[in-house]
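# Quick check, what structure comes out for this input:
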Amino acid sequence: MNRTEVLPGVWHLEEDYRVYCTLVQGETLALLWDTGQGRTDLAAYVAQQVPTPCLVLNSHGHSDHIGGNFRFPQVYAHRGDWPLLAAYARLTGRETPVCPLEPGQSFALGGRRAEVISLAGHTKGSVGLLLAGEGFFLAGDGLNQTLLLLGAEAAPLSQLRQTLEAVLRLPFAHYLSSHAPHPLPKAQVAVHLHHLDQLRLEDPSRPGPYGPRVCRSQYREQGSRSVLLIDRGLVGEENCLP
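Below you'll find the predicted structure:
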């Protein structure tokens, strides 16, 4: 398990190659943000690392972030992604009780507080965690440098725009995404927002596992880069370049 302490008591954990979870320790309570693909026994690892009880929260419902849920007695997730959790439980035969995780909800950890923020876009139920007063944000896949809006679980581009605008108003300077090893500057969010005004959608040169349903757009701004992979159904075939 590779881990990096990004703030005092906040560790970014590489559960599998380029798949990260985050462990936040307060004085009386800890919080595990995502459970990875389930290849590592995170429950045992957390039990060795933290001296307090630990809550488990899912940033969204994709399998590479909920795969280890079965190792814990319960998890929190946004209701918008409960169908994804249920589908994964049917596929694996591993079901974990799920508690609702709603924007505006907060968790007092003792000496620090985590506030739930909507990040609808990547999925309709994507959420982030603002570490109040610490200038730091946990974003899951909602603000990756490459944003994916694929499948029925993705929100439309109009919702992504609303999400990015709201995030820019939040009081933080840096954030963690679930597929990047180090914190990213808040300015990356603005780059994504500006990208939405400069979309140039085309077929990706290597569509990978997403197949022909994907359009790709790239945007650069003052040394920063934003990439969007978008389901054709969210933008319409006529908006994709031949």
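# C-alpha only now, for contacts and for neighbours.
Will do.
# Tell me which residues touch the residue nearest to the spatial centre of the chain, please.
Among the residues of the chain, Gly140 comes closest to the average C-alpha position under Cα atoms, centre = their mean, at 1.7 Å. Contacts for Gly140 (Cα atoms under 8 Å, 6 or more residues apart in numbering) come out as 59-60, 126-128, 176-178.
# quick check, nearest of those residues to Gln25?
Leu176 (15.9 Å; Cα to Cα).
# Next one: Leu199 from Gln159, what distance?
For Leu199, the distance to Gln159 under the criterion Cα to Cα, to the nearest Å works out to 16 Å.
# roughly how far out does the helix or strand harbouring Ala47 sit from the chain middle?
Taking DSSP states H and E as the definition, one finds Ala47 inside helix 42-49. Its chain's average C-alpha position is 21 Å from that of helix 42-49, according to Cα atoms, centre = their mean, to the nearest Å.
# Let's see this one next, to set against the first:
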Amino acid sequence: MKDTFAALILSALTASSGVYAQADIESFCADLPRPAYSALEKRPESTGWFELYTVAPGVTAIYEPFQWQEVISYLIEGENRAILFDTGNGIEDIKAVVDRLTDKPVTVINSHSHYDHVGGNHQFGRILSVSTDFSREMEHGLPNEAVHEELSGPALCKSPPSGATAETHAIKPYSITGTVKEGDVIDLGGRKLEILQLPGHTSDAIALLERETGYLWIGDTYYNGPIWLFAPQTDLKAYRASIARLVALAPTLTKLFPAHNTAVEDPSELARVQAAFEKVVTTDLAPDAVEDGMAEFRFDGFSFIMRPDNRHIGDE
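Okay, here's the model as predicted:
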């Protein structure tokens, strides 16, 4: 990893360190599991770290509820092959879980290359990605100093079973073995997944669309919670265009599968996200909170965290 890039990641994490307040994590842990999970089928393969839920036929949400990110990866199975959409924080062994769920060949595709979605990539031999400077840079992993807070006391509801600690945690290097691009269709046998490139949250952000069912795996472009739009890789104008594209697509969708917090959301939420985003970037709406140089704009069910000095992008 280039030192300058690692420094940018570390700077972004430090700037958002207010999320690690002890009172916040205690409240967060006390509210688990989220009520939305009571409506889902919990899989018996769940472990002491990963909770597994059937969210659609052939689709398993691999949820990490005991760490503040609440990352959700998805195993999507066809008749012949499977896709693992994201690999989590890399705190515990996600490959062992996947191996218990399927004996089909598994290919990893990441919703984007932020550290909390590529942490288990190093365990897999086939990884597909869009080709951007950011995705290629992240192949080098991240050092302990950039991600140690992910295992700090205030970030955890329980200690990882493996004994991983803040002193040892890092994102291990991995190798991208092939590329995908907008419009590519991956045939798993009996189900086809289309690549949608959705830059904004990062330059390499994508979604997976199953047109036949109306399912959309949406990554971090939207989830129920604070949406990070402050990282060095964020482009607010691109995010605006990506959200507008999804709102136009929403009437054909039946389920959203986000990468954090809750595994199933209604596509109608996308129009609310678009309206809220426009209010933030085109008006003088006051933030609901400002901490460590970041402004948070809160709406019902989600919020945006931004750098206040570049939030206005006009109404073009």
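# Would you mind checking which of the contacts of Gly140 of structure 1 is nearest to Gln37 of structure 1?
The closest of the contacts of Gly140 of structure 1, once distances to Gln37 of structure 1 are taken by Cα to Cα, is Ser178, at 12.0 Å.
# which residue in structure 2 lines up with that closest one?
Taking TM-score structural alignment, Ser178 of structure 1 has Ala259 as its aligned residue in structure 2.
# dump the residue contacts of its match.
With contacts defined as Cα under 8 Å, 6+ apart, the neighbours of Ala259 of structure 2 are 71-73, 217-220, 223.
# Let's see that with 6 Å instead.
With contact taken as Cα atoms under 6 Å, 6 or more residues apart in numbering, Ala259 of structure 2 is in contact with 71-72, 219-220.
# any idea whether Trp228 of structure 2 is helix, strand or coil?
Classification of Trp228 of structure 2 into helix, strand or coil gives strand, according to DSSP: H, G, I helix; E, B strand; the rest coil.
# Show me what it aligns to in structure 1.
For Trp228 of structure 2, the residue aligned by TM-score structural alignment is Leu148.
# Pro199 of structure 2 now?
Under the alignment by TM-score structural alignment, Pro199 of structure 2 pairs with Ala120 in structure 1.
# Next, count neighbours for that match.
24 (other Cα atoms under 10 Å).
# do the same with the one 4 residues further on
When counting by other Cα under 10 Å, one arrives at 23 neighbours for Lys124 of structure 1.
# Please tell me how far it sits from Glu202 of structure 1.
Between Lys124 of structure 1 and Glu202 of structure 1 the distance, using Cα to Cα, works out to 24 Å.
# Same question for Glu5 of structure 1.
With Cα to Cα as the criterion, Glu5 of structure 1 and Glu202 of structure 1 are 39 Å apart.
# Among the two, which residue is more densely surrounded?
The residue with more neighbours, out of Glu5 of structure 1 and Glu202 and counting by other Cα under 10 Å, is Glu202; that gives 17 against 14.
# Surely the more buried one and Arg216 touch.
Yes. Between Glu202 of structure 1 and Arg216 a contact is recorded at 5.3 Å, counting by Cα atoms under 6 Å.
# Glu139 of structure 2 maps to what in structure 1?
Taking TM-score structural alignment, the alignment pairs Glu139 of structure 2 with Ala86 from structure 1.
# Look up how far Gly141 of structure 2 lies from Pro258 of structure 2.
For Pro258 of structure 2, the distance to Gly141 of structure 2 equals 23 Å [Cα to Cα].
# re the thing from before, selecting buried members of the contacts of Gly140 of structure 1 in PyMOL, what would you type?
Here the buried members of those are turned into a PyMOL selection, burial being counted by 16 or more other Cα atoms under 10 Å:
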select buried, resi 59+60+126+127+128+176+177+178
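# Which member of the contacts of Gly140 of structure 1 is positioned nearest Arg220 of structure 1?
Using Cα to Cα, Ser177 comes nearest to Arg220 of structure 1 of these, at 19.2 Å.
# wait, isn't the closest one in contact with Ala139?
Yes. Under the criterion of Cα under 6 Å, Ser177 of structure 1 is in contact with Ala139, at a separation of 5.1 Å.
# quick one, strands of the stretch 151-300 of structure 2?
With DSSP state E, counting those that start in this stretch, the ranges of strands along the stretch 151-300 of structure 2 come out as 178-179, 185-187, 192-197, 206-210, 215-219, 226-229, 255-258, 289-291, 294-299.
# Rebuild those strands as a markdown table, extending it with distance to Glu145 of structure 2.
Conversion of those to a markdown table gives the following (distance: least, Cα to Cα, whole Å):
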| stretch | distance to Glu145 of structure 2 |
| --- | --- |
| strand 178-179 | 29 |
| strand 185-187 | 37 |
| strand 192-197 | 31 |
| strand 206-210 | 28 |
| strand 215-219 | 25 |
| strand 226-229 | 20 |
| strand 255-258 | 28 |
| strand 289-291 | 22 |
| strand 294-299 | 21 |
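# Tell me which of those sits nearest to Ala61 of structure 2.
When the strands of the stretch 151-300 of structure 2 are compared by Cα to Cα, strand 255-258 sits nearest Ala61 of structure 2, at 8.6 Å.
# contact partners of the closest one?
In contact with strand 255-258 of structure 2 (Cα under 6 Å, 6+ apart) are residues 215-219, 223, 263-267.
# Same question for stretch 171-181 of structure 2.
Applying Cα under 6 Å, 6+ apart, the set of residues contacting stretch 171-181 of structure 2 is 119, 122, 126-130, 139-142.
# at 7 Å instead, please
Residues lying outside stretch 171-181 of structure 2 but in contact with it, judged by Cα atoms under 7 Å, 6 or more residues apart in numbering, are 90, 115, 119, 121-122, 126-131, 139-143, 195.
# ok, now stretch 61-78 of structure 1?
Everything outside stretch 61-78 of structure 1 that qualifies as a contact, by Cα under 7 Å, 6+ apart, is 34-38, 43, 56-58, 60, 81, 84-85, 88, 94-102, 125.
# one step back: which residues does the closest residue in space to the match of Pro199 of structure 2 that isn't next to it in sequence contact?
Nearest non-adjacent residue to Ala120 of structure 1, counting by Cα to Cα, 6 or more residues apart in numbering: Ser126, 5.0 Å away. For Ser126 of structure 1, the set of contacting residues under the criterion of Cα under 7 Å, 6+ apart consists of 59-60, 118-120, 142.
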